[in-house]
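Asker: need a 3D model of the following:
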Amino acid sequence: MKTLWTPWRMEHVLGRAPASEGCLFEPPGDTLHDKRSLLLFRDNLSVVLLNRFPYANGHLLLAPRRHLNDLTEASSEESHRLMELLAVCCTILRRKLNPHGINIGLNLGRAAGAGIVDHFHFHLVPRWEGDHNFMTVCAEIRTIPQHIDHTFDLLLPEFIELATNPDPCIPR
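Answerer: Sure, this is the predicted structure:
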């Protein structure tokens, strides 16, 4: 039998995770990357973070840098950049994690499932056939087979390249 060890999720599963100060999508400072806040990328319009409580390893969060609670409040420039980065993030996830598919979601409002209602954001969740088993169904616990620090280190070089490459498609 194999054991999947995901200890960083237990505080979240039990509802004891400390509330973070400020907005998750507005990490302090102006650095482009920050492992402590799981910030993989930031430019003048957008941020990409690893989800601290992921549904699967590589679960990314993409948000406008400006604090907006609804998609309809985004400027056309912000909307264009977010769509551009959705595609780039998919490319990076496929290149580095080789998922069989990717779920992309946006929940607007608490009734729609938004856990953070005042700063809209996209979820990008890599998926593999058979990636969730009886644990999710029976115990409402997901197992994540890769430590979040390792996932951050694996993805960061691609986002560093994105920050220095004027072409957002990162051809290769």
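Asker: hey, let's count contacts and neighbours off CA atoms from now on
Answerer: OK.
Asker: which residues touch the residue nearest to D34 when sequence neighbours are not counted?
Answerer: Sequence neighbours aside, L40 is the residue nearest to D34 in space, at 6.6 Å (criterion: CA to CA, 6 or more residues apart in numbering). Residues in contact with L40, defined by CA atoms under 8 Å, 6 or more residues apart in numbering, are 32-34, 47-50, 152, 155-156, 159-160.
Asker: for R81, pull up the helix or strand it's in.
Answerer: Here R81, judged by DSSP states H and E, is contained in helix 76-97.
Asker: need the residues that contact the following helix or strand past that helix.
Answerer: Beyond helix 76-97 in the direction of the C-terminus, DSSP H and E gives the next helix or strand as strand 101-106. Strand 101-106 is contacted by residues 90, 120-128 when judged by CA under 8 Å, 6+ apart.
Asker: now list the buried members of these.
Answerer: Burial by neighbour count, 16 or more other CA atoms under 10 Å: within the contacts of strand 101-106 this picks out 90, 120-127.
Asker: a markdown table for these, including secondary structure?
Answerer: Output for the buried ones among the contacts of strand 101-106, formatted as a markdown table (DSSP: H, G, I helix; E, B strand; the rest coil):
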| residue | secondary structure |
| --- | --- |
| C90 | helix |
| F120 | coil |
| H121 | coil |
| F122 | strand |
| H123 | strand |
| L124 | strand |
| V125 | strand |
| P126 | strand |
| R127 | strand |
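Asker: next, the structure of the following sequence, for comparison with the previous one:
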Amino acid sequence: MTSDRLQRLWAPYRMAYVRGEEADSGVLPDDGCPFCRIAAGGQQSELVVHRGETAFVVLNLYPYNPGHLMVVPDRHVADYTELTADETVEVATLTQRALAVTRAVSQPQGFNVGLNLGNVSGGSLAQHLHQHVVPRWAGDANFMTVLGQTKILPQLLEDTRDLLAEAWDSAPVSKEA
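Answerer: Below is the predicted model of the structure:
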């Protein structure tokens, strides 16, 4: 057999997504929203770091960087303006906590925090609002990412989740004004 000189990165866990098996499992709501499935305790809910009253914090299954979290309201809403006052406060509070916990656990040098509202904004799951909390380090977009189009993640998602969940209640957060 001759080599085509292509590099291959095996990711067999993605096959369920490719085949659409998650949508056919009977766990997803009718609209097939993975965040609604996670909120209901279905598949991938093992990646939840913390559950609040109206929102939860979950590791991104396809992270940009190690520790990439998302803060997600339980309720299926697409736009920030659709959140209730209580949901808005909890999403903001959980985002602050996610920053503090990630700083305590991973010592990132910075963060990208934000929402992608609507499909044209880059949001792949625009129908269910979610706020990204992405830790950043100098050099995290190195030659492997830029030239090799390959992201190196040095830790299993389950291990990252365990570290963040264990630190959730003890990481220091700024004092109230």
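Asker: once they're superposed, tell me the TM-score.
Answerer: The TM-score (TM-score structural alignment, normalised by the length of structure 1) is 0.78; 156 aligned residues with a CA RMSD of 3.0 Å.
Asker: hang on, the earlier thing: equivalent range in structure 2 for the host helix or strand of the residue nearest to D34 of structure 1?
Answerer: Counting by DSSP H and E, the element that carries L40 of structure 1 is strand 39-42. Residue correspondence for strand 39-42 of structure 1 in structure 2, counting by TM-score structural alignment: residues 48-51.
Asker: assign Q149 of structure 2 to helix, strand or coil.
Answerer: coil.
Asker: give me the aligned partner of it over in structure 1.
Answerer: By TM-score structural alignment, Q149 of structure 2 lines up with E140.
Asker: which of the buried ones among the contacts of strand 101-106 of structure 1 sits closest to R110 of structure 1?
Answerer: F120 (11.1 Å; CA to CA).
Asker: the closest one against A63, yeah?
Answerer: Yes - counting by CA atoms under 8 Å, F120 of structure 1 does reach A63; the two are 6.4 Å apart.
Asker: contacts only, for the residue most central in space within structure 1.
Answerer: Residue closest to the mean C-alpha point of structure 1, counted by CA atoms, centre = their mean, is L60 at 1.6 Å. By CA under 8 Å, 6+ apart, the contact list for L60 of structure 1 reads 48-51, 123-125.
Asker: what's the answer for A40 of structure 2, then?
Answerer: So A40 of structure 2 contacts nothing (CA under 8 Å, 6+ apart).
Asker: ok, now the one 5 residues further on?
Answerer: Shown in contact with S45 of structure 2 (CA under 8 Å, 6+ apart): 37-39, 58.
Asker: can you redo the residues you listed as JSON lines with distance to R14 of structure 2, neighbour count and secondary structure?
Answerer: Below are the contacts of S45 of structure 2 laid out as JSON lines (distance: CA to CA, whole Å; neighbours: other CA atoms under 10 Å; DSSP: H, G, I helix; E, B strand; the rest coil):
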{"residue": "R37", "distance to R14 of structure 2": "17", "neighbour count": "20", "secondary structure": "helix"}
{"residue": "I38", "distance to R14 of structure 2": "17", "neighbour count": "21", "secondary structure": "helix"}
{"residue": "A39", "distance to R14 of structure 2": "21", "neighbour count": "23", "secondary structure": "helix"}
{"residue": "V58", "distance to R14 of structure 2": "18", "neighbour count": "28", "secondary structure": "strand"}
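Asker: could you report the separation of P168 of structure 1 from D153 of structure 1?
Answerer: Here the distance between P168 of structure 1 and D153 of structure 1 works out to 20 Å (CA to CA, to the nearest Å).
Asker: for A19 of structure 1, that is, sorry about that
Answerer: With CA to CA as the criterion, A19 of structure 1 and D153 of structure 1 are 25 Å apart.
Asker: same deal with W8 of structure 1?
Answerer: For W8 of structure 1, the distance to D153 of structure 1 - CA to CA - is 17 Å.
Asker: same check on E11 of structure 1?
Answerer: Applying CA to CA to E11 of structure 1 and D153 of structure 1 gives a distance of 23 Å.
Asker: same thing with G113 of structure 1?
Answerer: 30 Å.
Asker: you'd agree I92 of structure 1 is up against I160?
Answerer: No - applying CA under 8 Å, one finds I92 of structure 1 not in contact with I160, separated by 11.5 Å.
Asker: the two: which is more packed in?
Answerer: Legend: neighbour count by other CA atoms under 10 Å for I92 of structure 1 and I160, higher for I92 (20 against 15).
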